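Colleague: Sequence first, then the predicted structure, then my questions.
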Amino acid sequence: MAPSQEEKLQKSLTPTLLWGLGVGYVISGMYFGWNLGLEKGGTLGMAVATFIVIILYITFSLSYAELACAIPKAGGAFDYANRALGKKWGFLAGMSQNIEFLFAPPAIAVGIGSYFHVIFPQFSVTGIAITAYILFTLLNILGTKLASAFELVITILAVLGLIIFWVVVFPDFEFKNLRVNALPNGWSGSFAALPFAIWFFLGIEGLANVAEESVNPQKDITWGFGSAMTTLVVLCLLTFLAAVGVNGWETIVYNADGSASDSPLPMAMSQVIGSNSGVYQLIVGIGTCGLIASFHGLVLAAGRSTFEFGRVGNAPGFLGRVNNRFKTPANALLVNMVLGVLALLTNSTADIIILSAFGALTMYIFSVVSLLVLRKKEPELTRPFRVPLYPVSPLIALVIASIALMAMIIYNPMLALVFFAILIGSFVLAEIIKKV
């Protein structure tokens, strides 16, 4: 059934705003989180994991762009799997997407708190994180165009911050630092590092969730995915080399007390210019903008994913309602905020990142299978963009995502149980509610 006029989202996103969203969703991954993978794989193991993940995201993004242009709806993977595989599989795909988008923002919120705490130690990391949730949920409620314009500005600032970081640290780059303890846990460390390599790019698929709000989705979404992915690959490679090449990977993973750090770029810079430098303080400040860009963008995408679940009856109906004044999914955004705050209060950034990666990989698998099925099931479906090198590209994405998911299950069995318990439990609960 087509949504009523009250349930339709406002079309306001241009190609430039979509680029800002695509890069903004992900750019926090350059500023924190990925460094935790170095503890698992070292420089070489993390580099191998990152190379594999780049191939995954290039092939997946092209495949996902075809689906987003052919079926431009806010539910993203849920809508694609629902159409290709049926309602039950669609629910699981959508719930995987929800888990990804629900767990990524709290991890980033902790990163925001950590960066902010470096400059203003009098404020607690948790307090800053919760404040960020409240402020940016409110901004998203006020309107998509306003939120997207803010995202574009802060994303440009975040990219500028990375450029300044490279300029500061690359003069002290030495190849020998890349070889220090490069493979501490053997080649198996590459598999353990996968979720943190995924963190470099996790979230770009959120562009599909705003396709319904794009002025010209069939044209603009393709441009958004392509331009954003190209930008992110360049940012990833240069940031990785610059941060590790200053003084080895261990100096951007461990704090003085031996705990893992959520602020690797400031740690790398402190090896070069010291923590009292004005440039250091500037980069930390701009780095906070990078985290805010991703946090804000993923809050936006998560709201659309939850909204679609409510709109079609897979979640309580009030989640699928649009605010009459602002034409945004206010109820979905508020519920996501409450759940996100509860997640960040667990104080386990690494575990939250891994749970988000579980959701992402499961969703990628469902999406690529949906693409393959729809090509056969609905050959007449209008496809303004077709994935190049079909079926090779989507099959590469499917194989890599499947191997990565299996590796994550092997190396994180307890978190795998938590993920599948949420996934299956929500499915069973939804079925019970429907029967009642």
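Modeller: On my side now, so go ahead. Since the structure is predicted, the reported quantities are computational estimates derived from the model, not experimental observations.

Colleague: From now on I want contacts and neighbour counts done on CA atoms only, so please keep to that.
Modeller: OK.

Colleague: Spatially nearest residue to residue 300, not counting backbone neighbours?
Modeller: Once flanking residues are discounted, residue 300 sits nearest to residue 140: 6.2 Å by Cα to Cα, 6 or more residues apart in numbering.

Colleague: Look up how far residue 74 lies from that neighbour.
Modeller: As judged by Cα to Cα, to the nearest Å, residue 140 and residue 74 stand 15 Å apart.

Colleague: What of residue 25?
Modeller: Residue 25 is 16 Å from residue 74, by Cα to Cα.

Colleague: ok, these two, which is more surrounded?
Modeller: Neighbour totals were compared for residue 25 and residue 74, and residue 25 leads with 33 against 28 (other Cα atoms under 10 Å).

Colleague: after the helix or strand containing that one comes which helix or strand?
Modeller: Taking DSSP states H and E as the definition, residue 25 sits inside helix 15-26. Under the assignment DSSP H and E, the closest C-terminal helix or strand after helix 15-26 is helix 28-31.

Colleague: another structure for you, compare them:
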Amino acid sequence: MKAESKGQQGGKAVHHELKQTLGTWQLWGIAVGLVISGEYFGWSYGWASAGTLGFVITALFVAAMYTTFIFSFTELTTSIPHAGGPFAYARRAFGPVGGYIAGAATLVEFLFAPPAIALAIGAYLHVQFPGLEPKHAAMGAYLVFMALNILGVQVAATFELCVTLLAIFELLVFMGVVSPGFQWANFTKGGWAGADHFSIGSFHGMFAAIPFAIWFFLAIEGVAMAAEEAKNPKRSIPIAYVAGIVTLVLLAIGVMVFAGAAGDWTKLSNINDPLPQAMKFIVGSNSGWLHMLVWLGLFGLVASFHGIIIGYSRQIFALARSGYLPEWLAKVHPRFKTPHRAILAGGVVGIAAIYSDELVQFAGQTLTANIVTMSVFGAIVMYIVSMLALFKLRRAEPTMERPFRAPMFPLFPAFALVAAAISLATMVYFNFEVAIVFAVFMAIGYGYFIATRHQRDGAVADTLVGE
């Protein structure tokens, strides 16, 4: 089921081969590593609108959506192990237009998540080195980890597994250090959007907080984009996905509760480094524990940042290979067999976003909050299209080989689809200006899609078995 690795274009051989080197543990490391920065920052913005208790309900709803989505999405990933991931599934189910919608939405998700994480890396380093400008540190992170990704997927995935394990260890250390000051009263005070009691108005904040609950789990689906590089995708991807979502749900609940119970949670609700600030409540500003958290906390951010570079580069690579983006972006490095041009192209977009305050900081939101929201818009649209593709392929191709079948079909994918639709509707309502910007991006992309049909007609063949 591997995509063809070579094709003919203009009479010359064009090489588009990705090496199959990734094992189960490395895929699990990518699955958790892609997401784990969401445990370190971003989610606490949800407290600002929903309060701690309201956000718990929002987070549980989103966790249920992701759990059912991943069990359903795994069917697609193992049936169609393609570097394009959602783009490939939607194209097979709905044709080129469906492929464009899923591919463009995934690209928005994976291009806008890294600058938000890079800014958090800069914020963490700024705590340790006050003279260091966070944006410059963020750009430096791009340069370092783009270079590491270019060196080879085996090197990149092994590094990803190591930093992911360190990041999990660090989160457990954080919970252990703040546990002596754990007071449930701290967590519940003003827990319903600033009030001590639930009211109808609490729903407003809970719905507004959906993007930040999604940030807890955003990008776990990126494992699909490493499917062509997996040694045994039919076996390893289901294990990686299921173990990954269980790991992340448990960590999300633990981090959120322990941070909120450590002190005045309102001081953590609009910042990029809530965990170090929560630890200050317990150990003070000069504790060695705090310095350890800052340094080890970088592992979580680095794991996601590095993993999402793997994801966005494979998405750009797959779209270019199929003629949806310029073909030169689909070239792989002759020595390292990595899509180096795609890696660099995504980095240019991310670095531009970091330095685009005037363009990205609007609607009363911080730069990071708007970048997070933009990324989530792309993710939710992709989730909807992917679940629709699952239903379509079950009906249109009942005999297609499915090494893993979604459990409790059709209930799991139906719940994921409905939950994603609710999330999208509420996000548009509460983030209308960001929704307009997202829609403009999609419209511009569609114009390019219409204008470049000849690229797809002459693109390198990457037809999958059975397609």
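Modeller: Good, I have the coordinates. Keep in mind that this is a model prediction, so the values were computed, not measured.

Colleague: Fetch the TM-score of the aligned pair.
Modeller: Once superposed, the chains reach a TM-score of 0.97 (TM-score structural alignment, normalised by the length of structure 1), with 430 aligned residues with a Cα RMSD of 1.1 Å.

Colleague: sorry, back to before: now do the same contact list for the aligned residue in structure 2 for the residue nearest to residue 300 of structure 1.
Modeller: Counting by TM-score structural alignment, residue 140 of structure 1 corresponds to residue 149 in structure 2. Contact analysis of residue 149 of structure 2 by Cα atoms under 8 Å, 6 or more residues apart in numbering lists 155, 156, 306, 309, 310, 338, 343.

Colleague: Now which residue in structure 1 aligns to residue 105 of structure 2?
Modeller: Using TM-score structural alignment, the partner of residue 105 of structure 2 in structure 1 is residue 96.

Colleague: Kindly apply the preceding question to residue 442 of structure 2 instead.
Modeller: In structure 1, the residue paired with residue 442 of structure 2 according to TM-score structural alignment is residue 423.

Colleague: So which bits of the helix or strand encompassing residue 386 of structure 2 are buried?
Modeller: Element membership for residue 386 of structure 2 (DSSP H and E) is helix 367-396. Residues 367-390, 392-393 are the ones in helix 367-396 of structure 2 that count as buried (16 or more other Cα atoms under 10 Å).

Colleague: Average offset of the longest helix along structure 2 relative to structure 1?
Modeller: If you go by DSSP state H, structure 2 has its longest helix at helix 86-128. With mean Cα distance after the TM-score superposition for structure 1, helix 86-128 of structure 2 departs from structure 1 by a mean of 0.4 Å once superposed.

Colleague: so how far is that helix from its chain's centroid?
Modeller: Averaging C-alpha positions (Cα atoms, centre = their mean, to the nearest Å) puts helix 86-128 of structure 2 7 Å from its chain's average.

Colleague: Likewise for stretch 279-289 of structure 2?
Modeller: Here stretch 279-289 of structure 2 is found 31 Å from its chain centre; the criterion is Cα atoms, centre = their mean.

Colleague: Residues in contact with it: which ones?
Modeller: 174, 177, 178, 180, 181, 259, 262, 263, 290.

Colleague: which part of structure 1 lines up with that stretch?
Modeller: Alignment of stretch 279-289 of structure 2 against structure 1: residues 269-279, by TM-score structural alignment.

Colleague: Spit out the contact partners of the residue sitting nearest the centre point of structure 2.
Modeller: Centroid-nearest residue in structure 2, with Cα atoms, centre = their mean: residue 219, separated by 2.2 Å. Taking Cα under 8 Å, 6+ apart as the contact definition, residue 219 of structure 2 lies against 34, 35, 109, 110, 308, 379.

Colleague: Residue 47 of structure 2 too?
Modeller: Listed by Cα under 8 Å, 6+ apart, the contact set of residue 47 of structure 2 reads 54, 55, 193, 209, 266, 269.

Colleague: Relative to residue 434 of structure 2, which of these is nearest.
Modeller: Residue 434 of structure 2 has its nearest neighbour among these in residue 209, at 14.7 Å by Cα to Cα.

Colleague: After alignment, which residue of structure 1 pairs with the closest one?
Modeller: Match for residue 209 of structure 2 (TM-score structural alignment): residue 193.

Colleague: Now do its match against residue 398 of structure 1, distance only.
Modeller: 19 Å.

Colleague: The two: which is more packed in?
Modeller: residue 193 (28 against 22).

Colleague: Isn't the more buried one up against residue 37?
Modeller: Yes: with contacts counted by Cα atoms under 8 Å, residue 193 of structure 1 reaches residue 37, the gap being 4.5 Å.

Colleague: Can you pull the residues that touch both of the two?
Modeller: Contact with both residue 193 of structure 1 and residue 37 is made by residues residue 46, according to Cα under 8 Å, 6+ apart.

Colleague: how about stretch 51-60 of structure 2, aligned to which bit of structure 1?
Modeller: By TM-score structural alignment, stretch 51-60 of structure 2 lines up with residues 42-51 in structure 1.

Colleague: what about residue 9 of structure 1, is that helix, strand or coil?
Modeller: Here residue 9 of structure 1 is recorded as coil under DSSP: H, G, I helix; E, B strand; the rest coil.

Colleague: need the contact list for it.
Modeller: 212, 213, 322, 327, 328.

Colleague: Need those in CSV (columns: distance to residue 119 of structure 1 and neighbour count).
Modeller: As requested, the contacts of residue 9 of structure 1 are exported to CSV (distance: Cα to Cα, whole Å; neighbours: other Cα atoms under 10 Å):
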residue, distance to residue 119 of structure 1, neighbour count
212, 39, 25
213, 37, 21
322, 38, 23
327, 37, 19
328, 34, 25
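
Colleague: Residue 60 of structure 1: which of these is nearest?
Modeller: residue 212 (20.1 Å).

Colleague: you'd agree that closest one is up against residue 11?
Modeller: Yes: Residue 212 of structure 1 is within contact range of residue 11, at 6.9 Å (criterion: Cα under 8 Å).

Colleague: quick revisit: tell me the secondary structure for the match of residue 140 of structure 1?
Modeller: The three-state label given to residue 149 of structure 2 by three-state DSSP is helix.

Colleague: distance of it from residue 400 of structure 2?
Modeller: Separation of residue 149 of structure 2 from residue 400 of structure 2 (Cα to Cα) stands at 34 Å.

Colleague: Run the chain-centre distance for stretch 215-230 of structure 2.
Modeller: In terms of Cα atoms, centre = their mean, the centre of stretch 215-230 of structure 2 is found 8 Å from the chain centre.

Colleague: Surely residue 42 of structure 2 forms part of a strand?
Modeller: No: per three-state DSSP, residue 42 of structure 2 lies outside any strand segment and is coil.

Colleague: Tell me who's in contact with it.
Modeller: Contacts of residue 42 of structure 2 by Cα under 8 Å, 6+ apart are 212, 215, 216, 272, 369, 372.
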